[in-house]
Structures are given as structure tokens and as C-alpha cells.
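>>> Fold the following.
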Amino acid sequence: MRKQDLLPRQFQVGCARLYQMIIAPTLAALQPTPRVQTLEFASIAEFLDACTTTTATMLAYEARRSFALTLGGLFERQLWIWSRAHFTADDKQGMEKQTFFPLLQATARKHRISLHWFGIGEDIRELYLVANAVRHGDGSSIAELRLKAGHLWPSMTDRQAEQCDAMGIWSEAIQIADVDLGRYVEAVCRFWGLADREQGAMIDPLLESVYRH
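Got it, this is the predicted structure:
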């Protein structure tokens, strides 16, 4: 057994524990609430309560975007480490110039991992696009997400869409649902489970079931 053969299990455990110990408890503590619709309030106290609710919801979605960024960055780093451990010297010269998606596909082909299994390839692609949009703001990632992942803006009104277009703030308006974060975690854990060829490998690690509800 070579050390690099244990990397997939190490990476899978790292992603699963990140979800179990940090992401899931925080999601439970920071639950978004429905948007305050009224602009008229009966008292200052009512106005301040509405402000508190609004800012708490903004924080909840900011946390979810931050977790997507963290998970996407973690998986990308893991993928680079694993690829460098297995590619030949000649392969590495061309690999260093690859962007994330070609690297993911090349690595999956080399290790006979099906990115179509349970749609993990599409889920990982969505995660990476979200992470890229959260990090850099509006750009090509947002353009693709708007075409393929409209669920990331579940309550977008026409007026809000016009504002996002005018100010270039679609990335700020992303509202990641807990089920989507769970789907991203499940996809990267399944990827490493499929990559793990050692005895006792698990494709689906024991994750908390918060994201299934």
C-alpha cells in the first residue's frame, strides 16, 4: 500500500467531518426567515425587529455562500494534491496549466471514476461555479449558473433582477439552500469514495441527515 493510495479516504473524511462538525451545526443555528415585505411599521420597535430579521437572514445566506466557497476550495486543493501524486512527470508539465474542469475530467478518466454516477460531476461543477462566483463576483460563472441553476435565486423578483443587472451583484443575491450544500458535500464525498480502492472503502460516508429534510 502506497501513501498516495490512502489520500482519497483522508480527503473524504475531511469533507465529511467539515460538514458534520462545522457546516451542519451552523446551518441549524443560522436559519433564514421570509423576507420582510412591508415598508410601513406601527412602531420603532416593530421596525427594529424587522431590521434584525432582515440582517439575520442576510448573515444566514452569507454563511451558506462562505461554506460553498470553503468546500469548493478544499476539494480543488485535494484534487491537485491527488493528481500530482499519480501523474507522471510528463503529465505534470501539461497538468499545471489546466483549469479545474479539465483537470477533474482528466483525473476521473485516469482513475476510471464515472462523473455521471448520481450526477456527481454536475454537482461538483455547480459547487465550483458557486465558489468562483462568491470569490470573484459576477462573471462567466454567474452567467452559467443563471442558465443552469436558477434555484440559487428562489425568491428573485423582476425589480431585484433589474437591480442585479444594473449593479452586477447577482453573486450577492445567491441564496444557497441547505439541501444544495448537502448535495455538494455528498458529491465530493462520493467522488473520493469512488477513488478509494482500498479495503473498507465507502462511497457514501455516514453524514448527518440534516440536508435530506
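>>> contacts, neighbours, all on C-alpha from now
OK.
>>> just checking, what packs against the lengthiest helix in the chain?
With secondary structure taken from DSSP state H, the chain has its longest helix at helix 44-86. If contacts are counted by 3 or more Cα pairs under 8 Å, 6 or more residues apart in numbering; DSSP states H and E, helix 44-86 sits against helix 7-18, helix 100-110, helix 120-136, helix 178-195.
>>> Of all those, which one is nearest P34?
Closest to P34 of the helices and strands packed on helix 44-86 is helix 178-195 (Cα to Cα; 15.1 Å).
>>> sorry, back to before: tell me the angle the longest helix of the chain makes with helix 100-110.
Here the directions of helix 44-86 and helix 100-110 differ by 50 degrees (axes from the mean of the first three to the mean of the last three Cα atoms, to 10 degrees).
>>> Off-centre distance for helix 44-86?
Helix 44-86 sits 9 Å away from the centroid of its parent chain (Cα atoms, centre = their mean, to the nearest Å).
>>> Helix 178-195 and that one, what's the angle between them?
10 degrees.
>>> Residues in contact with stretch 16-28: which ones?
A60, R64, F67, D178, V185, C189, P205, L206, L207, E208, V210 (Cα atoms under 8 Å, 6 or more residues apart in numbering).
>>> of all those, which two lie farthest apart?
Maximum distance among these (Cα to Cα): 26.3 Å, for A60 and P205.
>>> I'd like the structure of this one too, to check against the first:
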Amino acid sequence: MSSNTDQLPRVFQANLARLFDRIILPGLDALAVHPRLERGEAATLDAFLDRAAAQVDNYTANEAAKAYVLTLAAMFERQLSVWARARQTEGRGHFSRIRGFEALLTACADQAGIDLQRDRLGSDLSQMFLVANVVRHGDGRSCEALRAAAPELWETDAPDYLDLLPGEAVVSEHLRMRRRDLIRYIRAATCFWGLADRLPMAVADPPYRED
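Just a heads-up that it's a prediction; the model follows:
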């Protein structure tokens, strides 16, 4: 007979999937995004206003994607904490002295017998959390760590993005989050709980793929 703790991974996986499928994906798809932004002097006022509107569209879409990563990371971290406490209450682990996301992720993976090296699982989850920290705090240690680990998330001369902040460029403001990044993160998070699920018919290969 399974315990309540044994049911948690499946509930967590379903909750993440519902959030992504019902809120995040429709939200992203509803936003106007332009593949290229026109630059230089506009010939007419209407052309100038159209260019400005496109710049705002793309900036807003990027901000929305970053906010969605923050939401995903917060939910996943909270789930790890709930699972760890439940395991400890049942005498199936000791988590009380663990501090920080990386330590908690590693401890939970060890308890569940999950190889974080599998299919970039650990690196994608760690990256998701670093992105969330950058979204929360801007420039700082997390931003430096993320740039070192994933420089591809920055593109200085991107043809489809223009920072709207005046003055000197702020590094964290040029972090780009795209649909494919969110898909990587939701796949990693739902895969983690699928691998932790010991009940029959567990889904260890969730149906999220980069386009």
C-alpha cells in the first residue's frame, strides 16, 4: 500500500504540467512577437510608431517568459521542500540541515535514486533556478554564474530585441528567455518527478520537446 508521500511525485508532476499547459503556453502564444526589429531613422511618424510598438511587443514577451520561469522555479523548489519534509516525517531521509536549492535538489535526487547527469536533467534544473534568481535580483552573483554557465542566453546584437531602459546597459536586462528554454525547464521538472514516481504507470518521459 502506498503512502501519501509516494503519491506526491505524481501530484507534483501533474500540477507542473497543468500550469504549463493551461497558463504558460497559452500566455506565450497570445503575445505578439516580431522576428526582426527595424532600426535606424523612420521615414514617417507612422513608421516610427510601428517600430516602437514592435520593440515594446518583443520586450514584453521576453519579460513574460522570464516571469514564467520564475513561477516554474518557485513551484518546483516548493515541491522539493514538501517532498523532503514528508520523507523525513516518515523516517525515510534527513533534510533538516540542508540549505539552498542546489543542496536540496541533490539530496532529493539521491533519495529518489535519480541520476541528475541524465539528459542534462540537473543542469537544466539548476539553470532554471539561476534564471529565476536573475529575474528576481538582477545583476549579482547569480547573474555572473548564469552568464558563465549559459552565455547563449545573452545576445548582444540580437535582431529581435532592444532594451527599453535608458542609460548604460544592465547585464541582467539582456537575459533572453525563449519558448524553447521554457520547454527545457518544464521537461526537466516533470521528468524529475516522473523518475521519483514509484507508482504504476509513472511518466518518466514527459511529452515536452523543443521545437
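>>> Same list (the helices and strands packed on helix 44-86 of the first structure) but as TSV, adding distance to F75 of the first structure and mean neighbour count.
Shown next, in TSV, are these (distance: least, Cα to Cα, whole Å; neighbours: other Cα atoms under 10 Å):
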stretch	distance to F75 of the first structure	mean neighbour count
helix 7-18	8	20
helix 100-110	10	15
helix 120-136	9	20
helix 178-195	7	22
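>>> ok, L115 of the first structure touching G121?
Yes: assessed by Cα atoms under 8 Å, L115 of the first structure is found in contact with G121 at 4.4 Å.
>>> circling back to that earlier point, buried only: go through the contacts of stretch 16-28 of the first structure for me.
Buried residues within the contacts of stretch 16-28 of the first structure, counting neighbours by 16 or more other Cα atoms under 10 Å: A60, R64, F67, D178, V185, C189, P205, L207.
>>> The longest helix of the first structure against the second structure, how far on average?
Once superposed with the second structure, the aligned residues differ from helix 44-86 of the first structure by a mean of 0.4 Å; criterion: mean Cα distance after the TM-score superposition for the first structure.
>>> Now do that helix against helix 7-18, angle only.
Inter-element angle recorded for helix 44-86 of the first structure and helix 7-18: 170 degrees (by the same axes, to 10 degrees).
>>> which residue is nearest the middle of the second structure?
Central residue of the second structure (Cα atoms, centre = their mean): V69, 3.4 Å from the mean position.
>>> dump the residue contacts of it.
M128, V131, A132, L182, Y185.
>>> what's the closest of these to L49 of the second structure?
L182 (30.7 Å).
>>> burial count for G200 of the first structure?
G200 of the first structure is flanked by 8 other residues according to other Cα atoms under 10 Å.
>>> my bad, Q37 of the first structure
By other Cα under 10 Å, 7 other residues sit near Q37 of the first structure.
>>> where does it land in three-state SS?
Each residue gets one of three states, and Q37 of the first structure gets coil by DSSP: H, G, I helix; E, B strand; the rest coil.
>>> related to what we said a few turns ago, between the contacts of stretch 16-28 of the first structure, which is nearest D91 of the first structure?
C189 (25.7 Å).
>>> Please name the residues that touch the equivalent of that closest one over in the second structure.
Using TM-score structural alignment, the partner of C189 of the first structure in the second structure is T190. T190 of the second structure sits next to F12, Q13, L16, A17, A204, P206 when contact means Cα under 8 Å, 6+ apart.
>>> Once you drop chain neighbours, what's closest to the third one?
With sequence-adjacent residues excluded and distances taken as Cα to Cα, 6 or more residues apart in numbering, L16 of the second structure is closest to T190, at 6.8 Å.
>>> what does the second one give?
The spatially closest residue to Q13 of the second structure, leaving aside those adjacent along the chain, is T190, at 5.0 Å (Cα to Cα, 6+ apart).
>>> Could you measure from the one you found over to Q79 of the second structure?
Distance from T190 of the second structure to Q79 of the second structure, counting by Cα to Cα, to the nearest Å: 11 Å.
>>> which residues do the two both contact?
F12.
>>> Could you export the contacts of stretch 16-28 of the first structure as a markdown table, including distance to R135 of the first structure?
Below are the contacts of stretch 16-28 of the first structure laid out as a markdown table (distance: Cα to Cα, whole Å):
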| residue | distance to R135 of the first structure |
| --- | --- |
| A60 | 17 |
| R64 | 13 |
| F67 | 11 |
| D178 | 20 |
| V185 | 19 |
| C189 | 23 |
| P205 | 28 |
| L206 | 30 |
| L207 | 27 |
| E208 | 27 |
| V210 | 26 |
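>>> Show me which of those residues is closest to E40 of the first structure.
A60 (24.5 Å).
>>> Contacts only, for the closest one.
With Cα under 8 Å, 6+ apart, A60 of the first structure has these contacts: L27, L30, Q31, P32.
>>> Among those residues, find me the one that's closest to L194 of the first structure.
Distances from L194 of the first structure to those, taken by Cα to Cα, are shortest for L27, at 27.6 Å.
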